[in-house]
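S.K.: Could you look at this predicted model? Sequence included:
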Amino acid sequence: MNITPVAGERRHTLQFLREIRAISPVFLGTDVDMSAVVRHRETRHKYSVVTYVLHTAARVLAAHPEANAAIRGRRFPRVARYPSANGKFTLDRTVKGRRIVLSAVLPDLQQASLADIQRQVDHFRDGDPQTMPEFAGARLLQRLPWPLGGLLFRLGVRPLSRRGAAFGTFAVTSLGHRPVDAFYSVGGTTVTLGVGRITERPVVRDGAVGIAPVMHLSFTFDHRVIDGAEAADVLAELKYALENLTGEE
C-alpha cells in the first residue's frame, strides 16, 4: 500500500467539487438522431460533436433565460439570469505526467458561428496548459496550500456577478471518444450536458425501421434554479435543433 497526499495537479478539481456540493441535481436524458449532424460534418468542415452541442445549446438557452442562470445563498437565495450564453467544456490533458481534467469557458456563444466555436475549441485543445494564460488560475490552485487555494477559489467564483464568466452559464462534457453511451455530470452550472458516443442503432421513420447514427444526450439540471418542466422543454428543443440541423449559422 502506498498512501500519499493528493497530487497538486488535481487540487483545482477538488476545489471545484467542494464548491458545487450545494447543487441539487436532477438527471434527464434523450436519444438524438445525429444524421443531420453527420451529414453536415461530411459536407462541411470536420467540426467536433462538442462544437455542435455548444452551438445548439447556446441558442436554446438564450431563449430560456430561467435556465441560463445561477443561484447563490441559503437563507436568502438570489438568482442571476445572464444575458449571454457562456459555454464551458472539459479537456482531458496531461500535466507533469499526470492525467487531469481542465475546463475552458467560451463567452457569448449565442452569437458565435460553428466555425468561431471550433476555432476556440481548437485553441484550448491544441495549447499547452502549463503555459496558456487562460489556465493561470488552475496552475495557481495547484501550487497553493489547500486552505488558501480554497479561499481564493470561493472568492473568484461565488459572486453571481462573476460566476457566469468563471463557471460558464452551461457546461458540456464529452466521453464520446470512448465506448460510453451515457453519463451524467454536474458541471457547476444550472444545465450540464453529457455527450456520449454516436452509434448505429435501429430507428423508426414514417412507420419503417431503419438504421441511423444515434447519440445519447445526458442532461443534468440544478433543481434550485429550474423545475423539471422547464428542463424538459430545454432538452426537447436541443434534441429538435440537433436533429433538424440545416446548415451553418
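M.R.: Structure's in. What do you need?
S.K.: make it CA atoms for all contacts and neighbour counts henceforth
M.R.: Noted.
S.K.: Which parts of the chain are strands?
M.R.: Counting by DSSP state E, the chain has strands at residues 25-33, 69-72, 78-81, 87-95, 98-106, 170-174, 191-205, 208-222.
S.K.: what helices or strands is the last one leaning on?
M.R.: With contacts defined as 3 or more CA pairs under 8 Å, 6 or more residues apart in numbering; DSSP states H and E, the secondary structure elements packing on strand 208-222 are strand 25-33, helix 35-43, strand 191-205.
S.K.: let's bring in a second model and compare:
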Amino acid sequence: MATEVLVPVLGESITEATVGEWLKQPGDKVAADEPIASLETDKVSVEVPSPVAGVMGQHAVAVGDTVQVGAMIATIDAAGSASAPAPAQAAAPQPAVTESPAEPAGDAVALSPSVRRAVLEHGVDPATIKGTGKDGRLTKEDVAAAASSKSQPAAAPAAAGTASDGGAASAGRAGTGRREERVKMTRLRQTIAKRLKEAQNTAAMLTTFNDVDMTAVIEARAKYKDLFEKKHGVRLGFMGFFVKAATMALKDIPSVNASIEGDEIVYHDYADISVAVSSPGGLVVPVIRDAQDLSVAGIEKTIGDFGKRAKDGTLKMDEMKGGTFTISNGGVFGSLMSTPIINPPQSAVLGLHRIEDRPVVVNGQVVVRPMMYLALSYDHRLIDGREAVTFLVALKNAIEDPTRILIDL
C-alpha cells in the first residue's frame, strides 16, 4: 500500500514552493523522517521528510515545478511491495537536464541543496567526484576541489577551409570556445531581486558615510580572543561589537529603528537586528531577536549559528521574519565602500567594509591607523540627515572606545 507524501506547511503566508531537488529516486529505500526532497521557498530551502519507512515510489512532480502546500508530490510504498518503475516514468523527472548540463540525470547520487548549488556554480559532474561525507555523500568541499583540479577543455579545431559563408563563419566562432549557459533563477534569487527593486522604488533612499578607527577593537580582540573562545565556545569577531554598539545608537536615535506603515510611523522599543549572511543561493538575512539584551558573546554565538546553517540550507523561515534594522558586512568579501539597499519595511541599513591601514591625523600628527568606512543608507521620508549623522557618530564613538559598550554610554 502506498503512502502519499504531501508538501508540508511552509510557514505563515507561504503557500507554494519550487521543487529544488529529489534526494531519493524511485526504488530507493527510505526510513521514516528521512529527507526525500528539498523545496525552495521565497526565503529558504526546506527538506521534505518521508512520513513512513519503505521504498520510494514515483515522483509526481519534477525539479523546477511549483507545488502548493498540501499537494501530493510522491508516494512511499511499503517495504518489499514496490514494483520496478517503468523506464519512461523513471526518466520523466530528469531534474538535472532541466537545470544544468553539469548535473547527471537518472540515478545520480542524491545531493543536498548546498552541494547541488555548488555543482551548478562550478559546472562539474558530481558522478565523477568521490564523496568524503557521511556514507560517501558529496560535500561542497569535494565539489570545490574537483572544480579547481578540472582541466580546461581544449578549443575545438578550426573548421577546414575559408569561412566564406554563414555556416562556416558559425563553425569558426564555435571553435573559439565562446558559449553561453542559461540557468533559471532560484525562487530565493527572484525574491531578492523583487524586494530590492521595490525598496528602490518606494523609499527615498540616501546614504551617509563616516569612517572609524578600529585600533581599540582590534587590540581588545587580540588580547581576549583565546580566553573568549575557551569560555564561550565561539570566536570573537567584530560583528559582536558592531551589533552591540548599533543597539545602543538605535536607542538614542529611535527613528533609525522605526518603520513606516501607511501614514503612521511605528517605533520599536526593541532591536531585532537582521544580519546578512552568505548562503549558496545568495545573501539571506536572519534576525537576532532582542539584540539589545544580548552580550557580545551571545551575539557572536547567534551569528555563528546563522552562518553555519545558512551554508547548510537549514535556516528556518521564522528566523528571517521581522527585523527592525540590518547590518551587512561587505568587508568580508573585500569591499572598500558601498551604498547598501534598505531591507523593507525597515528604514535603515548599516554597511561595514574592509579594514585597511590609512594615514590619519591624530592630535596634529599624521599616523597610520586601521580604518573602516561605514555607510548608513536610510529612508529620508522618516530619517533626517541630522539623525543619520548622529547615529553614525554614536556608533563610531562606541567602536573607537569599546569601554562605552561596557558601561552603556
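M.R.: Sure thing, it's come through. Fair warning: this is a prediction, and the values are worked out from it, not measured in the lab.
S.K.: List the TM-score for the superposed pair.
M.R.: Once the chains are laid over each other, their TM-score by TM-score structural alignment, normalised by the length of structure 1 reads 0.79; 215 aligned residues with a CA RMSD of 2.1 Å.
S.K.: among the helices and strands packed on strand 208-222 of structure 1, which is nearest residue 87 of structure 1?
M.R.: Judged by CA to CA, the one of these that comes nearest to residue 87 of structure 1 is strand 191-205, at 9.8 Å.
S.K.: distance between that closest one and the chain's centre?
M.R.: Its chain's C-alpha centre and that of strand 191-205 of structure 1 lie 16 Å apart, by CA atoms, centre = their mean, to the nearest Å.
S.K.: per the alignment, residue 52 of structure 1 corresponds to what in structure 2?
M.R.: Aligning on TM-score structural alignment places residue 52 of structure 1 opposite residue 241 in structure 2.
S.K.: just checking, that match touches residue 295?
M.R.: No - contact status for residue 241 of structure 2 versus residue 295: not in contact, 9.5 Å apart, counting by CA atoms under 8 Å.
S.K.: For those two, work out which one has more neighbours and name it.
M.R.: residue 241 (22 against 16; other CA atoms under 10 Å).
S.K.: which residue packs closest to the more buried one, ignoring adjacent ones?
M.R.: Distance criterion CA to CA, 6 or more residues apart in numbering; nearest residue to residue 241 of structure 2, sequence neighbours excluded, is residue 296 at 6.4 Å.
S.K.: Who are the contact partners of the equivalent of residue 17 of structure 1 over in structure 2?
M.R.: Superposed on structure 2 with TM-score structural alignment, residue 17 of structure 1 falls opposite residue 196. Contact analysis of residue 196 of structure 2 by CA atoms under 8 Å, 6 or more residues apart in numbering lists 341-343.
S.K.: Residue 196 of structure 2 and residue 340 of structure 2, how far apart?
M.R.: 10 Å (CA to CA, to the nearest Å).
S.K.: Residue 247 of structure 2 now?
M.R.: Counting by CA to CA - residue 247 of structure 2 and residue 340 of structure 2 are separated by 19 Å.
S.K.: Next, the contact list for the match of residue 52 of structure 1, please.
M.R.: 217, 296, 399, 402.
S.K.: and the second one, what pairs with it in structure 1?
M.R.: Structural correspondence for residue 296 of structure 2 with respect to structure 1 (TM-score structural alignment): residue 114.
S.K.: and if you look at the third one?
M.R.: Aligned counterpart of residue 399 of structure 2 in structure 1: residue 242 (TM-score structural alignment).
S.K.: hmm, back to that, for burial, what's the neighbour tally of the match of residue 296 of structure 2?
M.R.: Count around residue 114 of structure 1 with other CA under 10 Å applied: 21.
S.K.: again, but for residue 228 of structure 1
M.R.: Neighbours of residue 228 of structure 1 (other CA under 10 Å): 14.
S.K.: Just give me the match in structure 2 for it.
M.R.: By TM-score structural alignment, residue 228 of structure 1 lines up with residue 385.
S.K.: What sits closest to its match if chain neighbours are left out?
M.R.: residue 208 (7.9 Å).
S.K.: Residue 232 of structure 1 too?
M.R.: In this structure, residue 232 of structure 1 finds its nearest non-sequential neighbour in residue 28, 7.8 Å apart by CA to CA, 6+ apart.
S.K.: Could you measure from the counterpart of that neighbour in structure 2 over to residue 399 of structure 2?
M.R.: Using TM-score structural alignment as the criterion, residue 28 of structure 1 maps onto residue 208 of structure 2. Residue 208 of structure 2 is 18 Å from residue 399 of structure 2, where distance means CA to CA.
S.K.: So between the two, which is more surrounded?
M.R.: Just comparing residue 208 of structure 2 and residue 399: by other CA under 10 Å the higher neighbour count belongs to residue 399, 25 against 15.
S.K.: Give the equivalent position in structure 1 for residue 334 of structure 2.
M.R.: With TM-score structural alignment as the criterion, residue 334 of structure 2 lines up with residue 179 in structure 1.
S.K.: just checking, the residue nearest to residue 241 of structure 2 touches residue 244?
M.R.: Yes - the pair residue 296 of structure 2 / residue 244 is scored as a contact, 6.6 Å apart, by CA under 8 Å.
S.K.: longest helix anywhere in structure 1?
M.R.: Determined from DSSP state H, the single longest helix within structure 1 is helix 228-243.
S.K.: by contact count, what packs against that helix?
M.R.: Judged by 3+ CA pairs under 8 Å, 6+ apart, the packing partners of helix 228-243 of structure 1 are strand 25-33, helix 35-43, helix 49-62.
S.K.: one more time with 7 Å
M.R.: The elements that helix 228-243 of structure 1 packs onto, with contact taken as 3 or more CA pairs under 7 Å, 6 or more residues apart in numbering; DSSP states H and E, are strand 25-33, helix 49-62.
S.K.: Please give me every residue in contact with residue 99 of structure 1.
M.R.: Neighbouring residues of residue 99 of structure 1 by CA atoms under 7 Å, 6 or more residues apart in numbering: residue 93.
S.K.: again, 8 Å this time
M.R.: Residue 99 of structure 1 neighbours (CA under 8 Å, 6+ apart): 92-93.
S.K.: ok so, going back, would you agree the residue nearest to residue 385 of structure 2 is in contact with residue 377?
M.R.: Yes - counting by CA under 8 Å, residue 377 is a contact partner of residue 208 of structure 2 at 6.4 Å.
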